[in-house]
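Trainee: coords below, sequence missing:
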């Protein structure tokens, strides 16, 4: 629960909501720009602001349903976002009504353009607090139609409803450890696939083993891609679109000779920081994979292609509000071109893992089906891995991971992974 005196964190959370919902900016982008509402905040207030904004975005539909009976007309966007924040704190965080209401009213009164609506906000939030016991019974937030419709077509309404139920809850924290290491962290749960999970982590950098580089944060679904590639000690491996580097770290920890390539220099600096912290090594190349040529072929390649990121809504609930699906055709075309290009980097008999953090078949199953038609002699190898349910294997031979898998454990990211092998 946010501190009841956390005016700075709440004010910044409202500003973040304004920029996501009115300006279409992703939270990850806002955090990096000079005029970010987070820039001047103390670390505790920054953490509060981000947590509150994410929680509101995860429960926006429910907040609006709870507010609707008490609003005669829609207030200005900033005031509405302040009311949404207060409503979610009351209904989800179960925060003390007095502190929440007073903080929201104080924030509005401090703004000359909004001060005249502070009394209305006070009255509305007090009414909301009286009925907050019913908040949990409100329907969970649905995915936007551009995303929901193809998923219903692919897996049916019950499966999509199960995904939405998982996405309505905070995501646990998953860790990948160096081979043979078990992080000594209280409450750590070993997962069947080899990852580790914490239901609630707090400050990640303060956890045992972080500073020593014993482990790194990586969703359990994402960790399966490099495990399926299975790099061998000394093997030349290319990690395409590598930043921020979780898969590069995996391959390096397995003893492979890794080249990590990404088009983004700033994102690669994060990868280099992670390499330094973990004491692992990899060659780092800033380049566009569509125009880069390796000096010699690779035995194994992992291509984590740019995609809609639609599989990460449980961790990034802002995405439905900043995307509308209009970029999907261009993304699918880029994925196909990157896949064809990457196959040309392989030595005869080499293997390639194609993956996307997407729940859309157009960015997974359909890509592999089309690639097999374009490349005679290319084949898919069955993704038999420890902890993988055979029901997760899709008809063309890839691994379809959905947010509702392991729902009782907190779910996982939506991911598609396929292991391809070139003819000798």
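Mentor: Done, it's in. Note that this is a predicted model, so its numbers are computed, not measured. Numbering: from 1, shown residues only.

Trainee: CA only for contacts and neighbour counts going forward, please
Mentor: OK.

Trainee: nearest residue to residue 162 in space, please, no chain neighbours.
Mentor: residue 404 (5.7 Å; C-alpha to C-alpha, 6 or more residues apart in numbering).

Trainee: can you count the residues close to the one you found?
Mentor: Using other C-alpha atoms under 10 Å, the number of residues around residue 404 comes to 22.

Trainee: looking at it, it is touching residue 163, isn't it?
Mentor: Yes: in terms of C-alpha atoms under 8 Å, residue 404 counts as a neighbour of residue 163; the distance is 4.7 Å.

Trainee: okay, now the one to match up with it:
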């Protein structure tokens, strides 16, 4: 029989080569990008891997770093869209099947999520998104038997998205229960606006060395109360904009620029920047005339900081060390501790956070912050200032943690900040004189130009 022909090039060999090509997934342009997106989405949602780490150009996941430039851009866009709208995407998928997807079909769900993100939120032709999802399913032995389901479900999604998407969005929470419940408990009537804007991609804020008005005019942006210049996202890389190569500015969210502005004086003073990478706050301190010692425990991140400061033309001393291991017998005139945290204030730019963090992380990181704050206090000379900050929205990592520090250290107190320094951000100043920003502040008719990261910051001094 023909199928038993074992001669080189015979039917059996041709069938095997066809099977090998199908299993390799190397059949269509764009397929490797979708396979990478599914793999990385699985790492985030199932293994709680950091999206930043997976997409790091140097040390990221090989499925991503091995792609060409255009495919990497596509993978990033798919993942950001999928994670920003994951609750809605899953609800849409579930609404289109008569029976729930098999409990163990996790790889199938990732294929459907990647296809849905393109159909619902990206400028990808529906036919291409469906066709590549079907090919992806067919090339994976785990999903091959579901290829027909993938085809039927995504084709129907493409046909009915205009009608069904608004209905599903109206009844589907934007984020996981743990995240929404903590936010509503902490922010009450503001929680709805915060949750709503968190699903929108953020604008780009620039900290400029000088002439904010001039740079705003040149780049088509606006000047914010923080002195930052806000611009719409460019079509190409930010590094292609005027002023980048000259080191005239650096990318830094407006809220992230506040802690370094909270010192009463910086010119000529010795300042330690703990947990300093990637260096935006370090650059601010140096620009203001401080003699800065920047510390970070990660060699990779510290090297990135040095590269950023070199582009900007700042000469800063750096130390590879954990903040809690820094020893300075003479102390510093000021210390900036921008502590590691749950990063819940940065969900607009890091939409993986609600899926990689949980309440247990908030509690754990609050303890880490307290240990760091205790150590940082010992580095401050008499009469000096300690600025503590982080990008968490959770009071357990901010107001409550600092209140515990002050209760245990009666020699320290809060130096209230002057709200007049940031006209338009008066609502970010607490009754105790701390700064508490959240994403629904700095409104704009265009949500892509509105808001800022959630940040907590406070100035502490000895009584």
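Mentor: Received the coordinates, thanks. Values in this document were obtained by computation on a predicted structure and should not be read as measured data.

Trainee: TM-score them against each other, please.
Mentor: Between these two chains, after superposing, the TM-score reads 0.93 (TM-score structural alignment, normalised by the length of the first structure); 419 aligned residues with a C-alpha RMSD of 2.1 Å.

Trainee: map the residue nearest to residue 162 of the first structure onto the second structure.
Mentor: Matched to the second structure by TM-score structural alignment, residue 404 of the first structure sits across from residue 440.

Trainee: with residue 161 of the first structure instead?
Mentor: Using TM-score structural alignment, residue 161 of the first structure pairs with residue 192 in the second structure.

Trainee: any idea which helix or strand carries the residue lying closest to residue 4 of the first structure once chain neighbours are set aside?
Mentor: Spatial nearest neighbour of residue 4 of the first structure, chain neighbours left out: residue 99 (5.2 Å); criterion: C-alpha to C-alpha, 6+ apart. Secondary structure assignment for residue 99 of the first structure, by DSSP states H and E: helix 97-109.

Trainee: that helix maps to which residues in the second structure?
Mentor: By TM-score structural alignment, helix 97-109 of the first structure lines up with residues 126-138 in the second structure.

Trainee: tell me roughly how far the matching stretch lies from the first structure on average.
Mentor: Taken against the first structure, stretch 126-138 of the second structure registers an average deviation of 1.7 Å after superposition, with mean C-alpha distance after the TM-score superposition for the first structure.

Trainee: which residues does that stretch contact?
Mentor: Residues from elsewhere that reach stretch 126-138 of the second structure, judged by C-alpha atoms under 8 Å, 6 or more residues apart in numbering: 22, 25, 28, 30-31, 34-35, 108, 111-112, 114-115, 118-119, 143-148, 150-151, 154-155, 158.

Trainee: what does stretch 257-267 of the second structure give?
Mentor: Looking at what lies outside stretch 257-267 of the second structure - C-alpha under 8 Å, 6+ apart - the contacts are 207, 226, 228, 280-281, 284-285, 288-290, 334, 336, 385, 387-389, 417, 457-459.

Trainee: can you say which of those residues are buried?
Mentor: 207, 226, 228, 280-281, 284-285, 288, 290, 334, 336, 385, 387-389, 417, 457-459 (16 or more other C-alpha atoms under 10 Å).

Trainee: show me where the stretch 1-150 of the first structure has strands.
Mentor: Ranges of strands within the stretch 1-150 of the first structure: none, based on DSSP state E, counting those that start in this stretch.

Trainee: next one: the stretch 301-450 of the second structure
Mentor: 317-320, 332-338, 380-390, 412-414, 435-437.

Trainee: so the fourth one aligns onto which residues of the first structure?
Mentor: Residues 378-380 of the first structure are where strand 412-414 of the second structure lands when matched by TM-score structural alignment.

Trainee: residue 115 of the first structure versus the spatially most central residue of the first structure, what's the distance?
Mentor: Ranked by distance to the mean C-alpha position of the first structure (C-alpha atoms, centre = their mean), the top residue is residue 312 at 3.5 Å. Distance of residue 312 of the first structure to residue 115 of the first structure, computed by C-alpha to C-alpha, to the nearest Å: 38 Å.

Trainee: re earlier: tell me who's in contact with the match of residue 404 of the first structure.
Mentor: 190, 193, 194, 197, 450, 451, 452.

Trainee: as JSON lines, those with distance to residue 95 of the second structure, secondary structure and neighbour count would be great.
Mentor: JSON lines is the format used below for the contacts of residue 440 of the second structure (distance: C-alpha to C-alpha, whole Å; DSSP: H, G, I helix; E, B strand; the rest coil; neighbours: other C-alpha atoms under 10 Å):
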{"residue": "190", "distance to residue 95 of the second structure": "31", "secondary structure": "helix", "neighbour count": "15"}
{"residue": "193", "distance to residue 95 of the second structure": "27", "secondary structure": "helix", "neighbour count": "14"}
{"residue": "194", "distance to residue 95 of the second structure": "27", "secondary structure": "helix", "neighbour count": "20"}
{"residue": "197", "distance to residue 95 of the second structure": "25", "secondary structure": "helix", "neighbour count": "21"}
{"residue": "450", "distance to residue 95 of the second structure": "33", "secondary structure": "coil", "neighbour count": "19"}
{"residue": "451", "distance to residue 95 of the second structure": "33", "secondary structure": "coil", "neighbour count": "24"}
{"residue": "452", "distance to residue 95 of the second structure": "34", "secondary structure": "coil", "neighbour count": "26"}
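
Trainee: so which of these comes closest to residue 217 of the second structure?
Mentor: residue 450 (18.5 Å; C-alpha to C-alpha).

Trainee: the closest one is in contact with residue 442, isn't it?
Mentor: Yes: applying C-alpha under 8 Å, one finds residue 450 of the second structure in contact with residue 442, separated by 5.7 Å.

Trainee: three-state assignment of residue 293 of the second structure?
Mentor: For residue 293 of the second structure, the assignment made with DSSP: H, G, I helix; E, B strand; the rest coil gives strand.

Trainee: residue in the first structure paired with it?
Mentor: Checking TM-score structural alignment: residue 293 of the second structure goes with residue 259.

Trainee: and the gap between its match and residue 343 of the first structure?
Mentor: 16 Å.

Trainee: one more: residue 61 of the first structure?
Mentor: Per C-alpha to C-alpha, residue 61 of the first structure is found 44 Å from residue 343 of the first structure.
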